[in-house]
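A.B. asks: generate coordinates for the sequence data below:
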Amino acid sequence: TWEVNNRLTVIGGLRSTYFDVTDKMYFEPRLSASYSLSKKWKLKAAWGHYYQFVNRIVREDVSQGSRDFWLLSDDQNSPVSFSRHLIGGISYETNGWLFDVEVYDKSLDGIVEYSNRQSATALVDLEDTDYFFEGTGVARGIEWLIQKKTGKYKGWVSYTIGEVVHDIPGISDNPFYALHDTRHEINLVNTYEVGRWEFGATWVYGTGKPYTSPYGEYELTTLDGVTYNYISVGAKNSFRLPNYHRMDLSANYKFKMGETGSGQIGLSLFNLYNRDNTWYKEFLVEEEEVLETDVNLIGFTPNLNLSFKF
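C.D. replies: The predicted structure follows:
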């Protein structure tokens, strides 16, 4: 940490990792800085390199939705993934309030998807490695935050507008939105303390994530008379699931047990108004007609909890 003067502070770091699977060293430099415009206003910026040695592999299954899995990086089917982060922002902070805005841009390398699209045109036996496709991507956006930090009532509201775009040759001729791309996201978090009671309310909203939809079925017949049936799909991730939102409520009561012990009993209500939020879609093609089924996330779920500390 270098305090250049009473306004400017710079923090630098270097992380190094040796990964025995690839027999390589990986260096991750990081640099951040903050500049105080006044006692309450502050500018900030950060830059860094990051590697990940366990990768989430997106398995494209148009008929049954996403079936993702995780692989240890081997620099073959699952490369060591890399990301470069650039973040800049400005904040206004008092003893009780925080107002913060950040802009981020993250370049991504070593993104992998597993797909059997290639088998629809190859008509030959493929090796397992032929189903892995590697590419790059970018994540960028702007985040706003307003937070009340003190008092019986605390809480914050945040809004993010952003996008995550992948470019994977073999999967799509053009860049496409990633499965976890959410254009708009809002979070409202509230807590209120009175005596030994603490009440909480949270509301989450996000625009629908993308998915790929089939639009029919076709047949290919080889020269030896063997017929293969294949599903014809639309553009990669060109459709959007319905928007996601839910409200959660909670109430907790704290009590003492003797001189040193304590406990807490609480009730939480997940997805209070029982919103049907779609996780993914399943498709069935029958007689050239596409039948669509929504697979939903958890609906209204009450939960009672009791804990003790000695």
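A.B. asks: going forward, measure contacts and count neighbours with C-alpha atoms only.
C.D. replies: Fine.
A.B. asks: please enumerate the strands of the stretch 101-250 of the chain.
C.D. replies: 132-148, 153-167, 176-177, 184-194, 197-206, 210-211, 214-221, 227-233, 239-240, 244-257 (DSSP state E, counting those that start in this stretch).
A.B. asks: same for the second one, what does it pack against?
C.D. replies: Using 3 or more CA pairs under 8 Å, 6 or more residues apart in numbering; DSSP states H and E as the contact test, the elements touching strand 153-167 are strand 132-148, strand 176-177, strand 184-194.
A.B. asks: could I get the strands of the stretch 101-250 of the chain as a markdown table with mean neighbour count and distance to residue 30?
C.D. replies: Formatted as a markdown table, the strands of the stretch 101-250 of the chain follow (neighbours: other CA atoms under 10 Å; distance: least, CA to CA, whole Å):
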| stretch | mean neighbour count | distance to residue 30 |
| --- | --- | --- |
| strand 132-148 | 18 | 18 |
| strand 153-167 | 18 | 22 |
| strand 176-177 | 22 | 28 |
| strand 184-194 | 16 | 28 |
| strand 197-206 | 17 | 31 |
| strand 210-211 | 22 | 32 |
| strand 214-221 | 14 | 44 |
| strand 227-233 | 14 | 42 |
| strand 239-240 | 16 | 36 |
| strand 244-257 | 17 | 35 |
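A.B. asks: following up with a second sequence; could you model it the same way so I can compare the two?
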Amino acid sequence: MNYKQESVNFDVLTGQEHILDNEVLETAIRAEGSYFLNDTWDVEAGVQLVETGIRNFRGINLPAFRSLSKEVLRTTSLYVEGNAHLQTYTTIAAGIRANYFDKLNKYRIEPRLTILKKLGGPFSLEVLVETKSQTTVQVVDFQTDFLGVENRKWELVNGENIPLLTSRQASVGVNYQKKSLLVSLEGFIKGVDGVVTASQGFLNQFQFERTFGSYVSHGIELLVNPSFGDLDSWLTYSFLNSDYTFSDLVPQEFRNNFDISHALSVGLTYQLNNLELSSGVNYRSGVPFTEPQGIDKTNDEIVYDFPNAMTLDNYFRMDFSAKYRFDISDKWSGNCGIAVWNLTNRENIINTLSSITEDGELSQVNQKALGITPNVSVRISYKF
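C.D. replies: From the prediction side, this is the model:
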């Protein structure tokens, strides 16, 4: 896997050029095997070696500044999983994964358990418990770089200011599936440790803080997917509650930047011969933000209220698309389509940033989502 980002910001007034390059190269090799004990039991096991390298370059011409860093981390993993298909219409998958991170000189054991059980008729139960880890983190240096567009870069964990990101989560879901109707309801809880403040995109008093902590999220997710011949529809709803804990910040506990309490999505797709019509509505609560109270003239900095105590206005968007498929010959075919994003042209504020102007006044800039945006596409395909 290879990922590369190149960014250039040029200030016409000062002649300053700011270059930022971020490259990720990941190579993996894996060997695995399975053994079937009988019709009920089977076992899978394997070993995986992953090498992740990240290169970061920053260059500024005025004043002259250059910074180049290259980091490599190798992860060795051994894993084994046993699967049981019981006569009680129950499937159990239990596994364990042992990881060794050479750069951190650290071992980590990650157990996982999945249980699927038919409850009778169209009902089934799914239980999932697992732990995971991540060795890369996407961070934001400065929110105002690159014309104010948030610019993220990938960095490797180092066990110091960027700890290993670990998570533990559990969920219980009940499914109903019969003929053309699927209903799924799931409750979950998730805890993540090693969360770096620079990866969360803070726009308040913690924007320049560099520390790490954790967050805990819990909620429910609902899916309703009925189909009626050529008409397919779906409805999804989610409720989320998520809170940070950073022991080095004051206050230590407050709402997560991505704590969207309610999210609702409804969609319809209708197929009429070669014509496909689709429409969807997305509605969700606004994201949390911190209200500025004023300016501290002594330190020339903004004074903020309690972090993430306020919430932006709700988000609403309606989309529409139409696609038509056609045949040109036995070998050639094509499709053309039109799509309209935010059909109602609603103004949705998705973030807000406060700053101090050159006159020493408090300024607040709202980041808005796209207004009505039409798209037209044509694709021609040839089948060999």
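A.B. asks: would you mind measuring from the alignment partner in structure 1 of residue 349 of structure 2 to residue 245 of structure 1?
C.D. replies: Superposed on structure 1 with TM-score structural alignment, residue 349 of structure 2 falls opposite residue 278. Distance, residue 278 of structure 1 to residue 245 of structure 1, using CA to CA, to the nearest Å: 10 Å.
A.B. asks: where is the longest strand in structure 2?
C.D. replies: Under DSSP state E, the strand in structure 2 containing the largest number of residues is strand 65-86.
A.B. asks: just to revisit the earlier point, what's the closest of the helices and strands packed on strand 153-167 of structure 1 to residue 120 of structure 1?
C.D. replies: Closest approach to residue 120 of structure 1 among these (CA to CA): strand 132-148, 14.8 Å.
A.B. asks: so where in structure 2 does that closest one end up aligned?
C.D. replies: Mapped onto structure 2 with TM-score structural alignment as the criterion, strand 132-148 of structure 1 occupies residues 210-226.
A.B. asks: what is the burial count for the match of residue 349 of structure 2?
C.D. replies: Residue 278 of structure 1 has 18 neighbours, counted by other CA atoms under 10 Å.
A.B. asks: which non-adjacent residue is nearest it?
C.D. replies: Setting aside the residues directly before and after it, residue 278 of structure 1 is nearest to residue 296 in space (CA to CA, 6 or more residues apart in numbering), at 4.2 Å.
A.B. asks: residue in structure 2 matching that neighbour?
C.D. replies: In structure 2, residue 296 of structure 1 lands on residue 368 (TM-score structural alignment).
A.B. asks: and what of residue 212 of structure 1?
C.D. replies: Per TM-score structural alignment, residue 212 of structure 1 is aligned with residue 290.
A.B. asks: surely that match and residue 304 touch.
C.D. replies: Yes - if you go by CA atoms under 8 Å, residue 290 of structure 2 and residue 304 touch, sitting 6.6 Å apart.
A.B. asks: now do the shared contacts for those two.
C.D. replies: Common contacts of residue 290 of structure 2 and residue 304, defined by CA atoms under 8 Å, 6 or more residues apart in numbering, comprise residue 204.
A.B. asks: in space, what's closest to the residue nearest in space to the middle of structure 1 - neighbours in sequence excluded?
C.D. replies: Residue closest to the average C-alpha location in structure 1 (CA atoms, centre = their mean): residue 180, at 5.4 Å. Spatial nearest neighbour of residue 180 of structure 1, chain neighbours left out: residue 209 (6.1 Å); criterion: CA to CA, 6+ apart.
A.B. asks: next, work out how far apart residue 331 of structure 2 and residue 381 of structure 2 are.
C.D. replies: Distance, residue 331 of structure 2 to residue 381 of structure 2, using CA to CA: 8 Å.
A.B. asks: show me what contacts residue 71 of structure 2?
C.D. replies: Taking CA under 8 Å, 6+ apart, we find residue 71 of structure 2 in contact with 53, 54, 55, 156.
A.B. asks: okay, those residues in JSON lines with neighbour count next?
C.D. replies: Output for the contacts of residue 71 of structure 2, formatted as JSON lines (neighbours: other CA atoms under 10 Å):
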{"residue": "53", "neighbour count": "19"}
{"residue": "54", "neighbour count": "21"}
{"residue": "55", "neighbour count": "19"}
{"residue": "156", "neighbour count": "22"}
